[in-house]
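# how would this look folded up:
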Amino acid sequence: MTIHDFTSQSSLLNQFITEMRDVSIQKDAMRFRRNIERVGEVLSYECSKVLENTNETVTTPLGTKDTILPVKDVVICSILRAGLPLHQGILNYFDQAENAFVSAYRDHIDDGDEFEIVVNYMATPSLEGKTLLLVDPMLATGRTMKSVYDVLLRQGTPKNIHIISVLGSTEGLNYVKKHFPEDTHLWIAAVDDQLNSRGYIVPGLGDAGDLAYGTKRS
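You can find the predicted model right below:
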């Protein structure tokens, strides 16, 4: 797996991540969603640099111009519900992409620290031979990403896989590196070293879904 980690790079990504972490700023749900969206836009631009491309000729009012464009076989798949603003940011740039959505959540056994991943909804086009952008803002343990990928394979085997996340843990990165194909690319804005006993990133930013869309019932 090729990991593109922007944690130590000086860029506007740091500003967006800092605002998402800040307990006072993150109370503004609209700004929180927009910051996730902006991270998705930046990572999409970076990702576009390594996609397969094609040569095309465009006709202008005064002539023609040869240009290099990324291939148009992209499918964006986000994990509901926290993935929606990140999905939108990526779709803003890959505006001709197909779209897929998967619902997955952690089911904590007897409300303890142990949990299993439950996938109970999927809407996706065929993935056979396409470029899959698998989207989830939080890459904590990596188990949700792996479970969703396993389910998606029922819809065909992608030609290329790119995972796009806002914030992850070192453990989560190591997990997906172990369980995804070797030629997978991971694009992530920031990485923290720790997980707590319930598998949440520390210091992290909290529950991205709740911050974006409101607290849910357990």
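
# Only C-alpha atoms from now on, for both contacts and neighbour counts.
Fine.

# Buried residues, the longest helix anywhere in the chain. List them.
If you go by DSSP state H, the chain has its longest helix at helix 29-48. Buried residues in helix 29-48, defined by neighbour count with 16 or more other Cα atoms under 10 Å: 29, 31-44, 47.

# Then stretch 197-211?
Neighbour-count burial for stretch 197-211, counted by 16+ other Cα under 10 Å, picks out 199-202, 204-206, 208-209, 211.

# what's the spacing between that stretch and its chain's center?
Centre-to-centre, stretch 197-211 and its host chain are 16 Å apart (Cα atoms, centre = their mean, to the nearest Å).

# Need the contact partners of it.
Residues outside stretch 197-211 that contact it (Cα atoms under 8 Å, 6 or more residues apart in numbering): 20-22, 26-27, 29, 32, 81-83, 112-114, 137-138, 140-141, 167-169, 192-196, 215-216.

# That stretch: end-to-end distance?
Using Cα to Cα, to the nearest Å, one end of stretch 197-211 lies 21 Å from the other.

# Show the contacting residues for the residue nearest to the spatial centre of the chain.
The residue lying closest to the centre of the chain (Cα atoms, centre = their mean) is residue 135, at 2.6 Å. If you count contacts by Cα under 8 Å, 6+ apart, residue 135 has them with 76-79, 83, 86-87, 163-165.

# Number of residues surrounding the nearest residue to residue 182 once chain neighbours are set aside?
Residue nearest to residue 182 in three dimensions, not counting chain neighbours: residue 1, with 4.7 Å by Cα to Cα, 6 or more residues apart in numbering. Residues lying near residue 1 (other Cα atoms under 10 Å) number 18.

# next up, for comparison:
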Amino acid sequence: MKIHYLSENNSVLNHFLAQIRNTSVQNDSMRFRRNIERIGEVMAYEISKKLQYKSVQIQTPLGIKETTEIANKLVLCSILRAGLPLHTGFLNYFDSAENSFVSASRHHPNGDAEFEILVEYQALNALTDKTLLLVDPMLATGHSLVAVFNKLMQNANPTEIHIAVVIAAPEGIAYLQEQLPDNCQLWVGALDSHLNEKKYIVPGLGDAGDLAYGTKL
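Predicted structure coming up:
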């Protein structure tokens, strides 16, 4: 699996990453959502450099212009609910993409730190011969993302697979490298230090879904 670490080079991406982590800024849920959306726009632009393009002729008011357009048939899939602002950012740039949604959540059957991943609601597009863009803000253990990926791959054969996460832990990246095929490309906004005893990313930013939409039960 090829991995792209986007924050290694200074850009406006790092400015947005700083704001979503900052406790004095992230308390504004509207601003938090917008910053995640803007991060999605930056990541979409970076991924666009790896897509295929076709030559086209465009009629302008004054003549014909030879240029290029994206040739890939894109399917954008986010993991509910935290993935929605990131999904919007990608969709702002890939506005002709089809859109899929899957819910995945941690379930603690014994009330302790141990959990299993529940994949429930699904609204999916066909993926065969298309390019999958799978987006989720936080890559902690990687189990949610792998569970959703396996669900998407049932009877599907996409031509390209790009996975985009805003903040990742080394443990999650290692798990994806073990579980996902080599033809996946992983795009990471920022790589953090480690997971704590509750499997949250440190220093991270907290719970992205709660910051965007309010504390869940």
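
# Tell me how the two chains score on TM-score.
Overlay of the two chains. TM-score (TM-score structural alignment, normalised by the length of structure 2): 0.97; 217 aligned residues with a Cα RMSD of 1.1 Å.

# if we can go back for a sec, look up how far residue 99 of structure 1 lies from the residue nearest to the centre of structure 1.
According to Cα to Cα, residue 135 of structure 1 and residue 99 of structure 1 sit 11 Å apart.

# quick one: common contacting residues for the two?
76-77.

# show me the residues around the residue mapped onto residue 164 of structure 2 from structure 1 that make contact.
Here residue 164 of structure 2 is matched to residue 164 in structure 1, going by TM-score structural alignment. The contact partners of residue 164 of structure 1, taken as Cα under 8 Å, 6+ apart, are 40, 43, 133-137, 186-188.

# quick one: contacts of the longest helix of structure 1?
13, 16-17, 19-20, 25-26, 70, 85-90, 92-94, 137, 164, 166, 187-189, 211-213.

# residue ranges of the helices in structure 2, please?
12-21, 23-26, 29-48, 84-93, 143-152, 170-179, 208-213.

# mind putting these in JSON lines, distance to residue 66 of structure 2 included?
As requested, the helices of structure 2 are exported to JSON lines (distance: least, Cα to Cα, whole Å):
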{"stretch": "helix 12-21", "distance to residue 66 of structure 2": "31"}
{"stretch": "helix 23-26", "distance to residue 66 of structure 2": "44"}
{"stretch": "helix 29-48", "distance to residue 66 of structure 2": "19"}
{"stretch": "helix 84-93", "distance to residue 66 of structure 2": "21"}
{"stretch": "helix 143-152", "distance to residue 66 of structure 2": "37"}
{"stretch": "helix 170-179", "distance to residue 66 of structure 2": "41"}
{"stretch": "helix 208-213", "distance to residue 66 of structure 2": "42"}
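
# Contacts only, for the residue of structure 1 positioned farthest from its centre.
Computed with Cα atoms, centre = their mean, the residue of structure 1 farthest from its C-alpha average is residue 62, at 40.7 Å. Residue 62 of structure 1 is in contact with no residue at all, counting by Cα under 8 Å, 6+ apart.

# Give me the buried positions along stretch 86-102 of structure 1.
Those would be 86-94, 97-102, for stretch 86-102 of structure 1 by 16+ other Cα under 10 Å.

# got it, and stretch 47-54 of structure 1?
Here stretch 47-54 of structure 1 shows 47, 51 as buried, counting by 16+ other Cα under 10 Å.

# quick one: that stretch to chain centroid distance?
17 Å.

# ditto for stretch 112-124 of structure 1
For stretch 112-124 of structure 1, the distance to the chain centre is 17 Å (Cα atoms, centre = their mean).

# repeat for stretch 92-99 of structure 1
14 Å.

# Excluding its own residues, what touches it? List them.
Outside stretch 92-99 of structure 1, the residues that reach it (Cα under 8 Å, 6+ apart) are 41, 44-45, 72-77, 91, 124-125.

# Please identify which of those residues is nearest to residue 66 of structure 1.
Checking the contacts of stretch 92-99 of structure 1 against residue 66 of structure 1 by Cα to Cα gives residue 72 as the nearest, at 17.2 Å.

# Thanks a lot, see you next time.
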